[in-house]
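>>> return a 3D structure for these sequence lines:
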Amino acid sequence: MTKPKNNIIVRELVNKYQANCDRITEIADACEKEKRERNEAENAEFEALTRENQILQMKMQAAAAEHLRENPNAIEEATRMIRENSAQGQRTEILLVRDMMMVSDVNSGGIVPLNIQEIMRPLQEGFILDKVGLPMPTGLAGDYVWPLYENVDAELAGEGVELTDKKIKLSKLRATPERVGIAIPVTNQSLNQSQGILEMIVREIMPLAIRRLLNKIICSPNKVNASTKLTGPFVALKAKATTLSAVPTFKELNGMKAKMFETGIEGSNACWVMTKSMAAILEGTPINEKGIYVPMIQNGVLCGLPVYTSNEIRDTDGTEFIGLGDWRYQPMGLFGDIRFIVDPYSKARKDAVDFVLNADYATITVRPEAFALGKVAKVV
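Next comes the predicted model:
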């Protein structure tokens, strides 16, 4: 196990970091409840807390690096701690911070720092979000706000003619983080009999479930549930989606692109999103059936823009949609830490261990005009 002195230092760093995060959350909750901005005192406290947390993260990373140098079998040590705690009915907490994690025993104070890639693959892996260039900052705290301004026009004026005053309209958009989570109960018998089930849950199943949900939030033309504000750009566009043929034509799709660019969006990061089946159809469909055979999608490019696939853009009734957008205008942020709890208490009557993962994400469509949606007609 970690040396006692280093163990105490790491525990103190983690506790202080978590306390700071809790205080930041309290400030954000108060502002949201009272429907106001942070006051001067809260701003000063917020900035001090975030600065301190950055320093704490660096110290924790240094402690983790030192521990890993001295303990090359840290993963096995962490796994053993989780199994022993589960057998003894003790809870294990796993705190994920940036590029590292802390596996801690809440009763004895034992703690094992790990590199995050060693025990949980990055959540960006397998993301369509990562492929389309969607900004995804992590470790956020407080408010997720974007200041906006409207364009103003210059004017021609003759010599000595006074220019007309112009006003710049300022506004802002605010995204509210919402909890994303998953819980998987596993009986102690299954846990003891299978040497790989713990690792499979931590490394594969739970991160994959979160990835799939975030993909669905961003790409789906429907809300994940009625009350959520965590939606992608296509939800608002569904009712006014451009009507496309059962097999969309090059002219129709290029028209979608032209209409989006007419709004003034630069589109340097624009791309198409469609289902894998629709991409396969367009790869076999010529641009002009009467001319030289040139597939609509060539080398993953359609109308000069890259094509990425996600089956989440299909509607619940099977209707196909094709989305287009510049994803710089749909940032998604991870607030605070990913919280992973191994809980042997709540399912004790069933002799089961509850694996629970929670995280807070926020996303918002900064520029709705940067996105377009086409609805593919059903074959009658």
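>>> from now on I want contacts and neighbour counts done on CA atoms only, so please keep to that.
Fine.
>>> wait, what's in contact with the most centrally placed residue in the chain?
Nearest residue to the geometric centre of the chain (Cα atoms, centre = their mean): M332, 5.2 Å. Neighbouring residues of M332 by Cα atoms under 8 Å, 6 or more residues apart in numbering: 134-137, 361-364.
>>> let's go with 10 Å and repeat that
Residues counted as contacts of M332 (Cα atoms under 10 Å, 6 or more residues apart in numbering) are 129, 134-138, 144, 175, 177, 214, 218, 230, 232, 361-365.
>>> tell me the spacing between it and V132.
Distance, M332 to V132, by Cα to Cα, to the nearest Å: 12 Å.
>>> report how many residues lie close to K238.
Using other Cα atoms under 10 Å, K238 has 18 other residues around it.
>>> that one against E320, yeah?
No - with contact defined as Cα atoms under 10 Å, K238 does not count as touching E320 (11.3 Å).
>>> intersection of neighbour lists for those two?
374-375.
>>> which stretches of the stretch 51-200 of the chain form helices?
Ranges of helices in the stretch 51-200 of the chain, per DSSP state H, counting those that start in this stretch, are 74-87, 116-119, 128-131, 188-193, 197-200.
>>> give me the neighbour count for L123.
Quick note: L123 (other Cα under 10 Å) scores 15 neighbours.
>>> as a markdown table, the helices of the stretch 51-200 of the chain with mean neighbour count would be great.
Compiled in a markdown table, these are given as follows (neighbours: other Cα atoms under 10 Å):
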| stretch | mean neighbour count |
| --- | --- |
| helix 74-87 | 18 |
| helix 116-119 | 15 |
| helix 128-131 | 18 |
| helix 188-193 | 13 |
| helix 197-200 | 15 |
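>>> which stretch among these comes nearest M58?
Shortest distance between M58 and these, using Cα to Cα, is found for helix 116-119: 14.6 Å.
>>> check the offset of that closest one from the chain's centre.
The chain centre lies 18 Å from the centre of helix 116-119; the measure is Cα atoms, centre = their mean, to the nearest Å.
>>> again with stretch 168-184
Counting by Cα atoms, centre = their mean, stretch 168-184 comes out at 11 Å from the chain centroid.
>>> tell me how far the ends of it are from each other?
So stretch 168-184: terminal residues 52 Å apart, Cα to Cα.
>>> do stretch 344-359 as well
Where stretch 344-359 begins and where it ends lie 20 Å apart, using Cα to Cα.
>>> how about it, which residues are buried there?
344-345, 351-359 (16 or more other Cα atoms under 10 Å).
>>> looking at these, which are in strands?
352-359 (DSSP state E).
>>> here is the second sequence; please produce its structure so I can put it next to the first one:
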Amino acid sequence: MKKTLKELLDERALKFGEAETLADESDKRELTAEERTLFTTRTSEVLVLDEVIASKRQIESFQLGRAAYVGSGEEGNRDTSKGDQRDLAGYNLNKALLAKLDNRALDGIEAEVQQMAEARAKEDGIKLTGNGIVVLDEVLQKRGQTVTLQTTNPGDQGGVLVEKKLQGVLEVLQANTFLDEVGARFMTGLTGDLVFPVQETMPIIQELTEIEAMNDSEILFSSFEMKPARRGTTVPISRQLLIQSSIDMQNFTINAIGEALAQKMNAEAISNLLTIITLANGNLLALGLNGAAPTYNDIVALEALVDGYNHKRGTPKYLTNTKVKAKLKTTQKFTGTNGDPVYNDDNELNGYKAVISNIVPSNLTKGTATNVASAIVYGNFSDFMVGMWGGTEYIIDPFAKKKSAQIEITANAFWNMKAARVKSFSGIKDALTA
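Prediction:
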């Protein structure tokens, strides 16, 4: 009888489990002759099944290659028949990482998710390393559970003990960037290279008599491209943590990786923003040949630079570091008075929210002020676009930190960022705080 891929994977898991149990038992005692024979038989059967499964997957790959969304039911498995639709909510990242660490082939839901992610990467023109596992972020976002068993009190049969949401790595990444706080425009789940139109001029509103002819008012557009680029970071994780089966431990792994990637995105974003304001057509406000302490007048001047190009749309914000914050909290708006400080208790500068991140450098150089100057950026951050493609690729290195009983996981995500309008931002790179 012809077996489905699910049946083959289930059979492999069963046989592998028997062999694994015998291997664990051999650490405690000598196996009997019957047990040694059974172990040899089961491992041989697993190898045969691996070949059959690989062949089966190759045959079915054209179906998985069209998968654009992962989840459960028709939407999540749109390329499978109703009779063969599978719930992917049981995916476990730690289990997949552990299999890769032990040089075992992925099976079950973890194998299916891998194929779907590889197919998506191919669609997006993303080149994977070929020796890691790949997870579409939608899988983890839909991994959350809700337990409804109860008697008279909601959740009294365990529901209150189950975490109701498991975030994906990209979701954790976004939440841990200053970009999310300043209101940058995140675009997730992108496919392929994109070209965005940008309106550069506003139509001229004309006041006319009842029969006066209207002059043409041309609206000018520009465009910019975004394509996926690989970004990676490496985090140490203990093998002991990976073998834990609870959602909490899977969350721990996801958060560790997501936060590490977030730091990389933060650093890249601030570098991008400082480049924008330094360009020949940028809005850089110089405080002095050797830098100077920022004042209220400088803050207002930053706003005027953006206002002059009619780019103060949405809700502009300020971005700087704790040193500038401390300096401006003790700097009066107008000298010689006991007036309000430039930076108020509502975390505002001249009525606009200020976001504080020490990713914003405080070690810039201007003239004789060496490695002590800080940056301040002002702008309409909704014009700063962050595109995110596909999922996250994980590559395991069991050797680099073997002496400390840890493994290293290198996580590759695919994103790019660009300002839609350079003139939507202004900034200072020589603010002195000491």
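>>> just name the closest of the ones in strands among the buried residues of stretch 344-359 of structure 1 to N151 of structure 1, please.
A359 (36.9 Å).
>>> one step back: and the contacts of M332 of structure 1, which are buried?
So, by 16+ other Cα under 10 Å, the buried ones in these are 129, 134-136, 138, 144, 175, 177, 214, 218, 230, 232, 361-365.
>>> just how off-centre is stretch 240-251 of structure 1 within its chain?
30 Å.
>>> got the contact list for it?
Residues contacting stretch 240-251 of structure 1 (Cα under 10 Å, 6+ apart): 221, 234, 252-253, 255-257, 278, 281-282, 285-288, 295-297, 302-303, 320-323, 372-380.
>>> let's go with 6 Å and repeat that
287, 373-379 (Cα atoms under 6 Å, 6 or more residues apart in numbering).
>>> could I get the residues you listed as a markdown table with distance to E52 of structure 1 and neighbour count?
Formatted as a markdown table, the contacts of stretch 240-251 of structure 1 follow (distance: Cα to Cα, whole Å; neighbours: other Cα atoms under 10 Å):
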| residue | distance to E52 of structure 1 | neighbour count |
| --- | --- | --- |
| I287 | 58 | 17 |
| L373 | 44 | 28 |
| G374 | 47 | 24 |
| K375 | 49 | 22 |
| V376 | 52 | 19 |
| A377 | 55 | 15 |
| K378 | 56 | 12 |
| V379 | 59 | 7 |
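>>> next, count neighbours for L242 of structure 2.
Using other Cα under 10 Å: L242 of structure 2 sits among 20 other residues.
>>> now do the contacts for it.
L242 of structure 2 sits next to N94 when contact means Cα under 6 Å, 6+ apart.
>>> hmm, try it at 7 Å
Neighbour list for L242 of structure 2: 94, 98 [criterion: Cα atoms under 7 Å, 6 or more residues apart in numbering].
>>> residues of stretch 134-154 of structure 1 that come out buried?
134-136, 138-144.
>>> before we move on, back to that, wait, which of the helices of the stretch 51-200 of structure 1 is closest to E45 of structure 1?
Using Cα to Cα, the nearest of the helices of the stretch 51-200 of structure 1 to E45 of structure 1 is helix 116-119, at 29.6 Å.
>>> mean deviation of that closest one from structure 2?
Here the mean offset of helix 116-119 of structure 1 against structure 2 after fitting is 5.6 Å, by mean Cα distance after the TM-score superposition for structure 1.
>>> now which residue in structure 2 aligns to the residue nearest to the centre of structure 1?
The alignment partner of M332 of structure 1 in structure 2, by TM-score structural alignment, is V386.
>>> whatever helix or strand that match lives in vs structure 1, average offset?
In this structure, V386 of structure 2 sits in strand 384-397 according to DSSP states H and E. Superposed on structure 1, strand 384-397 of structure 2 shows a mean distance to its aligned partners of 1.9 Å (mean Cα distance after the TM-score superposition for structure 1).
>>> now the angle between helix 93-101 and that strand, please.
Strand 384-397 of structure 2 and helix 93-101 are oriented at 50 degrees to each other (axes from the mean of the first three to the mean of the last three Cα atoms, to 10 degrees).
>>> ok, which pair from the buried residues of stretch 344-359 of structure 1 is furthest apart?
The most distant members of those, if one measures by Cα to Cα, are D351 and A359, lying 26.5 Å apart.
>>> please enumerate the helices of the stretch 301-434 of structure 2.
According to DSSP H, counting those that start in this stretch, the helices that the stretch 301-434 of structure 2 contains are 322-329.
>>> which residues in it form strands?
Using DSSP state E, counting those that start in this stretch, the strands of the stretch 301-434 of structure 2 run over residues 317-320, 348-349, 352-356, 364-366, 369-379, 384-397, 406-419, 425-431.
>>> name the residues that touch stretch 30-46 of structure 1?
By Cα under 7 Å, 6+ apart, stretch 30-46 of structure 1 touches I24.
>>> in structure 2, what stretch matches it?
Under TM-score structural alignment, there's no match for stretch 30-46 of structure 1.
>>> how far does that stretch sit from the chain's center?
The answer for stretch 30-46 of structure 1 is 25 Å, by Cα atoms, centre = their mean.
>>> what of stretch 150-161 of structure 1?
That offset, for stretch 150-161 of structure 1, works out to 44 Å (Cα atoms, centre = their mean).
>>> kindly check the end-to-end length of that stretch for me.
First residue to last in stretch 150-161 of structure 1 (Cα to Cα) measures 25 Å.
>>> which residue in structure 1 aligns with A375 of structure 2?
Using TM-score structural alignment, A375 of structure 2 pairs with F321 in structure 1.
>>> now its match. Nearest residue, chain neighbours left out?
K375 (4.7 Å; Cα to Cα, 6 or more residues apart in numbering).
>>> let me know whether the one you found touches E320 as I believe.
Yes - contact status for K375 of structure 1 versus E320: in contact at 6.3 Å, counting by Cα atoms under 7 Å.
>>> hang on, the earlier thing: just give me the closest of the contacts of stretch 240-251 of structure 1 to G158 of structure 1.
L373 (45.4 Å).
>>> ok, D180 of structure 2 - contacts?
Counted by Cα under 7 Å, 6+ apart, D180 of structure 2 has contacts Q174.
>>> map it across to structure 1 for me.
Match for D180 of structure 2 (TM-score structural alignment): D130.
>>> aligned to G142 of structure 1, what sits in structure 2?
So, by TM-score structural alignment, G142 of structure 1 is matched to G192.
>>> how close does its match sit to Q115 of structure 2?
For G192 of structure 2 relative to Q115 of structure 2 (Cα to Cα), the value is 18 Å.
>>> and what of V306 of structure 2?
47 Å.
>>> the two - which one has more neighbours?
Between V306 of structure 2 and Q115, counted using other Cα under 10 Å, V306 has the larger neighbour count: 24 against 20.
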